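Trainee: sequence unknown, structure follows:
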């Protein structure tokens, strides 16, 4: 089978599964890079002609070019997803990617937000204008619900319920996230200002969080809001991003002792609990001591 034809079918398969535009751009780019390499450097245009040696050579070139291990692993996952699909579809009897070894990625411990920093970022915005109220509500929701950037940007008015959020995550997977009373208080004020601001304006997209023009927020716009929150709150030497808020939500949920790892995994929309377990390894010593103390059998025997 012609490699290019199978690639095209695979990409349409991914689109049908509801992958985000950003994910599709990355997949197309990596598939294109592999296609060019195989054709120009190895003289391969047929899917069945691709061997493990060809793929090892491809990743070796990436390493020699100075790419970081994490970048190579990310590329590997995208290419592996294609070949695994080919095997499932019966296009390949043997999977050439199965014996390709990826470089080890050094473990980096994320320096997460403190409770005081998150509180400061929420309080950095007021209710004086629609944009200020919107920013406050977004920061509060990120901290209290652990949403991905794509999830908070695509959240619709219809999916903000009385006590829950209906979220469509990676692969368009549906899940329910709960709204705490503290977050609800902020959302009520924001929604009131949102309705007032757009009373005589045209809303162009059905997003809960809108720009002043009535359109949904772009990826860059959301990041700019978060960066501004960190700047106003004086957060330094930390990555101020949606993922760090997601990390904060996860760690605080585990520290509280009110959520088990499986429940947290469902709320985060993780397909594999091992992804959620990584948040445990990012806890600092002080946080681990607090968790150990609260779960101490002897401490819990007091007053029993």
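Mentor: Perfect, thanks for sending it. Computed from a prediction, not measured in an experiment: that's the story for all the values here.
Trainee: From here on, just use CA atoms for contacts and neighbour counts.
Mentor: Will do.
Trainee: now the helices for the stretch 201-304 of the chain?
Mentor: For the stretch 201-304 of the chain, the helices defined by DSSP state H, counting those that start in this stretch cover 219-233, 242-256, 261-268, 273-281, 285-294, 297-301.
Trainee: Packing partners of the shortest one?
Mentor: To tie it back to what came earlier, the one meant is helix 297-301. Contact here means 3 or more C-alpha pairs under 8 Å, 6 or more residues apart in numbering; DSSP states H and E; on that basis helix 297-301 packs against no helix or strand.
Trainee: one step back: how about the helices of the stretch 201-304 of the chain, which one is nearest residue 51?
Mentor: Among those, the nearest to residue 51 by C-alpha to C-alpha is helix 273-281 (30.6 Å).
Trainee: ok and the closest one relative to helix 261-268, angle-wise?
Mentor: With axes from the mean of the first three to the mean of the last three C-alpha atoms, to 10 degrees as the basis, helix 273-281 and helix 261-268 are set at 100 degrees to each other.
Trainee: buried ones in helix 273-281?
Mentor: Of the residues in helix 273-281, 276, 279-280 count as buried by neighbour count, 16 or more other C-alpha atoms under 10 Å.
Trainee: Distance to residue 286 for those - can I get that in CSV?
Mentor: CSV is the format used below for the buried residues of helix 273-281 (distance: C-alpha to C-alpha, whole Å):
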residue, distance to residue 286
276, 20
279, 15
280, 13
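Trainee: A further structure is provided below for comparison with the first:
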């Protein structure tokens, strides 16, 4: 069986059986393509069914020179999933990655923005420009709803249920959830749609997309990253900030103010509570306050 044919079948499996988003499918596919490029470069003749542990180990050893521990772990995980698929389809009996040791990595947390820093970023936006109003609305929405960047750029006008106080979000694996949205952010979205978006010549296929570029098409992920990067520089904030920083800040600020972790999990769209806990970069003073407030043995209550 040839590599490209099995890779095509694997991509179909990830989409249909696993329900993964295209970005995830591309990521898994790229792991296999890196292995294939290595085999071709080193003139190693083997198939997905016959490739050995030694071949995989040598590949990892070779590429590891240019990858940090986290990237190595991600690559090994991607290959392991690919060979698990071959076992699932009865193409192989064994997984050649089973004995490959994954580098130990700690939990990496993105920087959290303070409320003051978020205000500073938003105040740095030039509202005299049409895209200024759009960009302010984007930041307000990212922060107030804790959205992933892919969820933001795919948000539809028909997903806005302002009378009920919710927006509908299509998350990873096309899973749907409803996230509360406050009146403050609703106001910005309504103003943007009515006074800015209405003057943009919307291209066919994007009539229902909330956030548009000047050509009337959906914004790209790269554009959102660029907007935030430029604002960070303008605001003089030295932290490494991305769209995900607003999602992390959303969760952290809610937790610090006493929100239930399960509620935050639901709003973020995490299947596992363990994933939500990774976002919780909580300082020790907050934990001490929680015990002081809620523990039944606290004699100062």
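Mentor: Looks like it arrived, so ask away. As the structure is a prediction and not an experimental result, all values here were calculated from the model.
Trainee: so of the helices of the stretch 201-304 of structure 1, which one's packed in deepest?
Mentor: Mean neighbour count, computed with mean count of other C-alpha atoms under 10 Å, is highest for helix 242-256 among the helices of the stretch 201-304 of structure 1, reaching a mean of 20.
Trainee: Translate residue 232 of structure 2 into the numbering of structure 1.
Mentor: Counting by TM-score structural alignment, residue 232 of structure 2 lines up with residue 230 in structure 1.
Trainee: That match contacts residue 119, doesn't it?
Mentor: No: look at residue 230 of structure 1 against residue 119 with C-alpha atoms under 8 Å: they stay out of range, at 10.7 Å.
Trainee: For the closest residue to residue 254 of structure 2 other than its chain neighbours, which residues are in contact?
Mentor: In this structure, residue 254 of structure 2 finds its nearest non-sequential neighbour in residue 264, 7.6 Å apart by C-alpha to C-alpha, 6 or more residues apart in numbering. Residues near residue 264 of structure 2 by C-alpha atoms under 8 Å, 6 or more residues apart in numbering: 251, 254-255, 276.
Trainee: do the same with residue 165 of structure 2
Mentor: Going by C-alpha under 8 Å, 6+ apart, residue 165 of structure 2 touches 180-183.
Trainee: Tell me the spacing between residue 47 of structure 2 and residue 35 of structure 2.
Mentor: From residue 47 of structure 2 across to residue 35 of structure 2, the span is 11 Å (C-alpha to C-alpha, to the nearest Å).
Trainee: Number of residues surrounding the residue opposite residue 81 of structure 1 in structure 2 once aligned?
Mentor: Using TM-score structural alignment, the partner of residue 81 of structure 1 in structure 2 is residue 81. Counted with other C-alpha atoms under 10 Å, the neighbours of residue 81 of structure 2 add up to 18.
Trainee: Okay, and residue 81 of structure 2 sits in which element?
Mentor: helix 69-88 (DSSP states H and E).
Trainee: Check the mean deviation of that helix from structure 1.
Mentor: Mean deviation of helix 69-88 of structure 2 relative to structure 1 after superposition (mean C-alpha distance after the TM-score superposition for structure 1): 1.5 Å.
Trainee: any idea where the strands of the stretch 101-250 of structure 1 begin and end?
Mentor: For the stretch 101-250 of structure 1, the strands defined by DSSP state E, counting those that start in this stretch occupy 164-168, 174-178.
Trainee: just those strands: most buried one?
Mentor: For the strands of the stretch 101-250 of structure 1, the largest average neighbour count (mean count of other C-alpha under 10 Å) is found in strand 164-168, namely a mean of 18.
Trainee: what does stretch 1-21 of structure 1 rub up against?
Mentor: Residues from elsewhere that reach stretch 1-21 of structure 1 (C-alpha under 8 Å, 6+ apart): 24, 27-28, 31, 35, 45-48, 82, 85, 170-172.
Trainee: Can you give me the buried ones in it?
Mentor: 3, 7, 10-11, 14, 18-19.
Trainee: So which of these are in helices?
Mentor: 3, 7, 10-11, 14 (DSSP state H).
Trainee: Distance to residue 101 of structure 1 added to these, as TSV?
Mentor: Shown next, in TSV, are those (distance: C-alpha to C-alpha, whole Å):
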residue	distance to residue 101 of structure 1
3	23
7	22
10	23
11	24
14	25
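Trainee: out of the residues you listed, which one sits closest to residue 155 of structure 1?
Mentor: When these are ranked by distance to residue 155 of structure 1 (C-alpha to C-alpha), residue 14 comes first, at 21.7 Å.
Trainee: Tell me the residue in structure 2 aligned with that closest one.
Mentor: When structure 2 is aligned by TM-score structural alignment, residue 14 of structure 1 is paired with residue 14.
Trainee: Now residue 51 of structure 2: closest residue in space that isn't a chain neighbour?
Mentor: Nearest in space to residue 51 of structure 2, with sequence neighbours left out and distances taken as C-alpha to C-alpha, 6+ apart, is residue 96 at 7.5 Å.
Trainee: residue contacts, the one you found?
Mentor: Residues in contact with residue 96 of structure 2 (C-alpha under 8 Å, 6+ apart) are 51-53, 56, 83.
Trainee: can you tell me which of these are in helices?
Mentor: Among the contacts of residue 96 of structure 2, the residues falling in helices (DSSP H) are 53, 56, 83.
Trainee: Let me see the contact set for residue 224 of structure 2.
Mentor: Applying C-alpha under 8 Å, 6+ apart, we find residue 224 of structure 2 in contact with 149, 243.
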